[in-house]
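In: all I have is the shape, not the residue letters:
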């Protein structure tokens, strides 16, 4: 007699899952790759290795990676303050973290451009110090930090909140110092969530368009991001060129996120073995 599955409806739910994944993700991605076949191998290589394309890709991925690192560090600090301390206005600050989620990206771009322009509240004193933010790669960096930090905070926050204080108390009772508790108990428990938040912040920053184009300046070979270059190629009716750049972005982003996920799995396995 066949053993019944504990969870009924597995076949139906699996079929629906694969159908929706195919319709929403796999088929559009397949169409993206198929469109690039309109280019010969030589034309594809020439398109994705042109100076303008390479610079746009380096701007998007390089600054997105740097912004994700900053968001990782700042996000963990914010989470620590929100979870481990009680202070006036805590709920207000907790709600402020979600503003980049709800704020339209164009509004965020306009706000950041006004704030960091040479006459803005923050841009003016920075300009006096010789630091120009708006319409430079530094502006892209600021915009990517702005839209990415909630991903780290909201991913790590529930994990830290659920971390049992007894573990820290037990480590302290065994003679562990504060830095040892942080590095040996807290950080290993948070590592999978931290890596997930980092991957989400990076992925969002790489594909960000609305908030970045207002503060970037969009100068070719200076502050032009890859998503904008794709839009420019589409406006020029060079659809195959646009999809070629998109395919490179997709492959590189997938490889980086896959690598981060593998590190995350390794951290989870190591944490489970240590417990």
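Out: All right, it came through fine. Here the structure is a predicted model, which means the values were calculated and not measured.
In: only C-alpha atoms from now on, for both contacts and neighbour counts.
Out: Will do.
In: how many neighbours does the residue nearest to residue 94 when sequence neighbours are not counted have?
Out: Nearest-residue entry for residue 94: residue 82, 7.0 Å, with adjacent residues in sequence omitted and distances by Cα to Cα, 6 or more residues apart in numbering. Using other Cα atoms under 10 Å, residue 82 is surrounded by 18 other residues.
In: what helices and strands are in contact with the helix or strand harbouring residue 82?
Out: If you go by DSSP states H and E, residue 82 is part of helix 51-84. The contact analysis (3 or more Cα pairs under 8 Å, 6 or more residues apart in numbering; DSSP states H and E) places helix 51-84 against helix 137-162, helix 187-207, helix 226-235.
In: check which residues of the first one are buried.
Out: Of the residues in helix 137-162, those buried under the neighbour-count criterion (16 or more other Cα atoms under 10 Å) are 137-157, 159-160.
In: also stretch 204-223?
Out: Within stretch 204-223, the residues that count as buried by 16+ other Cα under 10 Å are 204-218, 222-223.
In: how far away is residue 273 from residue 189?
Out: To residue 189, residue 273 is 12 Å away according to Cα to Cα, to the nearest Å.
In: out of these two, which sits in the more crowded spot?
Out: residue 189 (19 against 8).
In: run through the residues that contact the more buried one.
Out: Counting by Cα atoms under 8 Å, 6 or more residues apart in numbering, residue 189 touches 163, 271.
In: residues touching residue 151, list them.
Out: By Cα under 8 Å, 6+ apart, residue 151 lies in contact with 197, 198, 200, 201.
In: what is the nearest of these to residue 102?
Out: Nearest to residue 102 among these is residue 201, at 15.5 Å by Cα to Cα.
In: returning to what we had before: as a markdown table, the helices and strands packed on helix 51-84 with distance to residue 48 would be great.
Out: Below are the helices and strands packed on helix 51-84 laid out as a markdown table (distance: least, Cα to Cα, whole Å):
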| stretch | distance to residue 48 |
| --- | --- |
| helix 137-162 | 21 |
| helix 187-207 | 17 |
| helix 226-235 | 11 |
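In: of all those helices, which lies closest to residue 54?
Out: Closest to residue 54 of the helices and strands packed on helix 51-84, according to Cα to Cα: helix 226-235, at 8.8 Å.
In: top helix in this structure by residue count?
Out: helix 239-274 (DSSP state H).
In: put this next to the first one:
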């Protein structure tokens, strides 16, 4: 009597075999949690915006005041994230590669924007950067006004976004062995060549991650910006403030419409950054 071979179920190419069991249960719990916390609220935002007719919806999201707020919000967020990308790398480099008096204090101060209430940060920055503030008065001598301008908005967004870059890049720098740099130097590479060809490829994924986090945080920032911006329509009014204005007027559908625009723009930009990060991982073999 012939014995039939056992039937082996086909492998699912989308599921990687894990040592630990419970993929179905963990996937279900993750999907449920993400739905309750993220997907359902965002869907509710879009549904609320669709209570408006298409002409009303377009009028809310495309009027001159809204367009000016988009320009300031995304422009200042991109500028602040770019500044943090550069200076955050420098701060992380100093904290990882050098030992100096007060290093632990500086390391703790980097996380201060995480713990400090945003309203307190806004008040402090406003006091510093007004034309009579400790810092702002010196810029005012050169006829540069920071508080109540787009510069003030950028300063506030830079302040709250710096820790994201530093804390993302710092562990990657700590894992890079200094022997690699010494080997490159022994082969005749200059310091600039060592940084560009040896260190930078390994840092690019973490830099892009830090940039994305700082950028996303800056787009939705409200508390620290509302004080230093001056909130002048068409000049220093950010989109989150315009949304709050709609809510105070009980125009919930209008606020949801502006929020939906912010959601779409943010998702597209973050998706592009993540695709770039994925490409960088593949290119560097990460």
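Out: Thanks, I have it. These numbers come from a predicted model, not from an experiment.
In: please state their TM-score.
Out: After superposition, the two chains reach a TM-score (TM-score structural alignment, normalised by the length of structure 1) of 0.96; 273 aligned residues with a Cα RMSD of 1.4 Å.
In: re earlier: which one of the helices and strands packed on helix 51-84 of structure 1 lies nearest to residue 177 of structure 1?
Out: helix 187-207 (14.3 Å).
In: mind listing what the aligned partner of residue 146 of structure 1 in structure 2 touches?
Out: Correspondence of residue 146 of structure 1 to structure 2, assessed by TM-score structural alignment: residue 159. The neighbours of residue 159 of structure 2, taking Cα under 8 Å, 6+ apart as the test, are residue 113.
In: leaving out sequence neighbours, find the closest residue to the residue nearest the centre of structure 1.
Out: Geometric centre of structure 1, nearest residue: residue 201, 1.9 Å, by Cα atoms, centre = their mean. Of all residues not flanking residue 201 of structure 1 in the chain, residue 148 sits nearest, at 4.5 Å (Cα to Cα, 6+ apart).
In: gap between that neighbour and residue 74 of structure 1?
Out: 11 Å.
In: check residue 185 of structure 1 too.
Out: 20 Å.
In: name the helix or strand for the residue mapped onto residue 211 of structure 1 from structure 2, please.
Out: Under the alignment (TM-score structural alignment), residue 211 of structure 1 pairs with residue 224 of structure 2. Using DSSP H and E, residue 224 of structure 2 sits in helix 223-228.
In: show me what that helix packs onto, helices and strands only.
Out: helix 118-129, helix 150-175.
In: to residue 244 of structure 2, which of the ones you listed lies closest?
Out: Here helix 118-129 is closest among these (Cα to Cα), at 15.1 Å.
In: so what secondary structure elements neighbour the very next helix or strand once past that closest one?
Out: Toward the C-terminus, helix 118-129 of structure 2 is succeeded by helix 136-141 as the next helix or strand (DSSP H and E). Here helix 136-141 of structure 2 touches helix 118-129, going by 3+ Cα pairs under 8 Å, 6+ apart.
In: the helix it packs on vs structure 1, average distance?
Out: When structure 1 is superposed, helix 118-129 of structure 2 averages 0.5 Å from its matched positions, counting by mean Cα distance after the TM-score superposition for structure 1.
In: what range does that helix cover in structure 1?
Out: Under TM-score structural alignment, helix 118-129 of structure 2 corresponds to residues 105-116 of structure 1.
In: that older thread, check the fit of the helix holding residue 224 of structure 2 onto structure 1 and give the mean distance.
Out: Mean for helix 223-228 of structure 2 is 0.3 Å (mean Cα distance after the TM-score superposition for structure 1).
In: ok, now stretch 70-86 of structure 2?
Out: Looks like 0.5 Å for stretch 70-86 of structure 2 (mean Cα distance after the TM-score superposition for structure 1).
In: so how far is that stretch off the chain centroid?
Out: Relative to its chain's centre, stretch 70-86 of structure 2 lies at 10 Å (Cα atoms, centre = their mean, to the nearest Å).
In: okay, and stretch 43-51 of structure 1 goes to which residues in structure 2?
Out: Mapped onto structure 2 using TM-score structural alignment, stretch 43-51 of structure 1 spans residues 56-64.
In: centre of the chain to that stretch, how far?
Out: With Cα atoms, centre = their mean, you get 27 Å for stretch 56-64 of structure 2.
In: ok, the corresponding residue of structure 2 for residue 270 of structure 1 to residue 276 of structure 2 distance?
Out: In structure 2, the residue paired with residue 270 of structure 1 according to TM-score structural alignment is residue 283. Separation of residue 283 of structure 2 from residue 276 of structure 2 (Cα to Cα): 10 Å.
In: give me the more crowded residue out of those two.
Out: The residue with more neighbours, out of residue 283 of structure 2 and residue 276, is residue 276; 15 against 10, by other Cα under 10 Å.
In: could you report the distance from the more buried one to residue 70 of structure 2?
Out: Residue 276 of structure 2 sits 24 Å away from residue 70 of structure 2, going by Cα to Cα.
In: where in structure 2 does stretch 232-251 of structure 1 fall?
Out: Going by TM-score structural alignment, stretch 232-251 of structure 1 lines up with residues 245-264 of structure 2.
In: mind listing what's buried along the longest helix of structure 1?
Out: 239-247, 249, 253, 257, 260-261, 263-264, 267-268, 271.
In: orientation of that helix relative to helix 187-207 in degrees?
Out: Angle between the axes of helix 239-274 of structure 1 and helix 187-207 is 180 degrees (criterion: axes from the mean of the first three to the mean of the last three Cα atoms, to 10 degrees).
In: please name the residues that touch the residue nearest to the centre of structure 1.
Out: 68, 71, 147, 148, 149, 151, 152.
In: so what does it match up with in structure 2?
Out: Aligned partner of residue 201 of structure 1 by TM-score structural alignment: residue 214.
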